[in-house]
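# Got a sequence here, can you model it:
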Amino acid sequence: MADKHVIMDDIAIRRALTRIAHEILEKNKGVENCWLIGVRTRGIYLARRIAERIAEIENVPVPVDELDVRGYRDDVARVHSGAMAPAGGSMEIKDKTIILFDDVLYTGRTVRAAMDALMDLGRPRMIQLAVLVDRGHRELPIRPDYVGKNVPTSKLEQIEVRLHEVDRIDEVIILQQRGHAE
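Down below sits the predicted model:
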């Protein structure tokens, strides 16, 4: 059994993404030569939402694409070798600032896999990382540039991001496993 606690509702998620959009614009002095890339599955929806906010704020479009990193994971059986094709066609990332989006940052292994995949597609000028939730417990020296919410967790807890595009609701919940001793 697990106890469920909502740590971000739809309003908190919207506010966090709006703040991240402003931080991206400030850090990069706009979005010229920037490309937003979401890690499949929920990262792409976050990247699209950020792109919409940037378009509202600056009145300029920013390219968005998605990346499937399953073939680059070192902690699951290899699905494919080589770069996974982006959903929107071929990515021309050479000399671009890539802003990589994921829903939850935990060990850092998904981000490492995404960086490996990006390097196989070309050499970006810079890679920045945006996450909705940073829960700690890193196994690799990876740090996000943009964070919606820092949520210190135990290893017995899980963070689940639910987005309207996939789950018909916007919320972030923390699941506490009951009956386990640390």
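# CA only for contacts and neighbour counts going forward, please
Fine.
# buried residues in the lengthiest helix in the chain?
In the chain, with assignment by DSSP state H, the single longest helix is helix 10-28. Neighbour counts over helix 10-28 (16 or more other C-alpha atoms under 10 Å) mark 12-14, 16-25 as buried.
# Name the residues of the helix or strand following that helix that are buried.
With elements assigned by DSSP states H and E, the helix or strand that comes after helix 10-28 is strand 34-39. The neighbour-count check on strand 34-39 (16+ other C-alpha under 10 Å) flags 34-39 as buried.
# Show me how far strand 34-39 is from its chain's centre.
9 Å (C-alpha atoms, centre = their mean, to the nearest Å).
# same question, stretch 37-52
Computed by C-alpha atoms, centre = their mean, the chain-centroid distance of stretch 37-52 equals 7 Å.
# and the closest residue to Gly148 other than its chain neighbours, which of the three is it?
Nearest residue to Gly148, sequence neighbours excluded (C-alpha to C-alpha, 6 or more residues apart in numbering): Leu132, at 4.4 Å. Here Leu132 is recorded as strand under DSSP: H, G, I helix; E, B strand; the rest coil.
# one more to line up against the first:
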Amino acid sequence: MPHTITEVLNHNQVSTRIRRMAWQIYESNSSNTDIILAGIANGGYLLAEKIVAELRKISPLEVNLHKIIMNKKDPLGSEMHLEPEAGNLQGRSITVVDDVLNSGNTLIYGVRYFLQFPVREIKTAVLVDRNHKRFPVKADFKGLSLSTSLMEHVDVNIEKEPYSVKVS
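Below you'll find the predicted structure:
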């Protein structure tokens, strides 16, 4: 059987979804003066960068961008940290960002990192939600819900233009 690749979202569609997610995050945080977006390396951080750029165009929020560094294969066996360090997180609103929500493993450990601090709230954002969760985590902001088989692979390309989301 030949290996097929299907483009699910093209450049304009990906850009529109990112812009829409930025508006949703802004609306959810409109009573705040600032927000922290923490993108899970690598794809989540790339998405967070794009969302931050949109937020800075549309909102007066002070937006702080951080990268969550973690070993996705062994999140408990290695130290997880932020780059740059975030300082005092007390009372802050955090949005943890990843490119694809599959089993929920990576996203739930990304959220777990912030539970050691007395933050105001933690929300999650993903470009693609595959609905194959094994962990009790949901995306508060998502670009696309996609029904796929467990055998299929979702490839998000937002590192350089043209952006795309493909399934193979």
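# quick revisit: which residue in the second structure lines up with the residue nearest to Gly148 of the first structure?
Under the alignment (TM-score structural alignment), Leu132 of the first structure pairs with Leu127 in the second structure.
# Next, work out how far apart that match and Leu107 of the second structure are.
The gap separating Leu127 of the second structure from Leu107 of the second structure is 13 Å, by C-alpha to C-alpha, to the nearest Å.
# tell me, what's touching these two both at once?
Asp98 (C-alpha atoms under 8 Å, 6 or more residues apart in numbering).
# Map Val147 of the first structure onto the second structure.
Aligned against the second structure by TM-score structural alignment, Val147 of the first structure finds its counterpart in Lys142.
# what sits against that match?
Here Lys142 of the second structure is in contact with 21, 125-129 (C-alpha under 8 Å, 6+ apart).
# Return the distance of it relative to Asn10 of the second structure.
Lys142 of the second structure is 16 Å from Asn10 of the second structure, by C-alpha to C-alpha.
# What's the separation between the nearest residue to Tyr163 of the second structure once chain neighbours are set aside and Ile158 of the second structure?
Leaving aside its chain neighbours, Tyr163 of the second structure sits nearest to His11 (4.4 Å; criterion: C-alpha to C-alpha, 6+ apart). Distance, His11 of the second structure to Ile158 of the second structure, using C-alpha to C-alpha: 9 Å.
# Over to the residue most central in space within the second structure. Which of the three states is it?
The centroid of the second structure falls nearest to Val97 when counting by C-alpha atoms, centre = their mean (2.0 Å). Of the three states, Val97 of the second structure takes strand under three-state DSSP.
# Now which residue in the first structure aligns to it?
By TM-score structural alignment, Val97 of the second structure lines up with Phe101.
# contacting residues for the counterpart of Glu152 of the second structure in the first structure?
Aligned counterpart of Glu152 of the second structure in the first structure: Glu157 (TM-score structural alignment). Counting by C-alpha under 8 Å, 6+ apart, Glu157 of the first structure touches 174-177.
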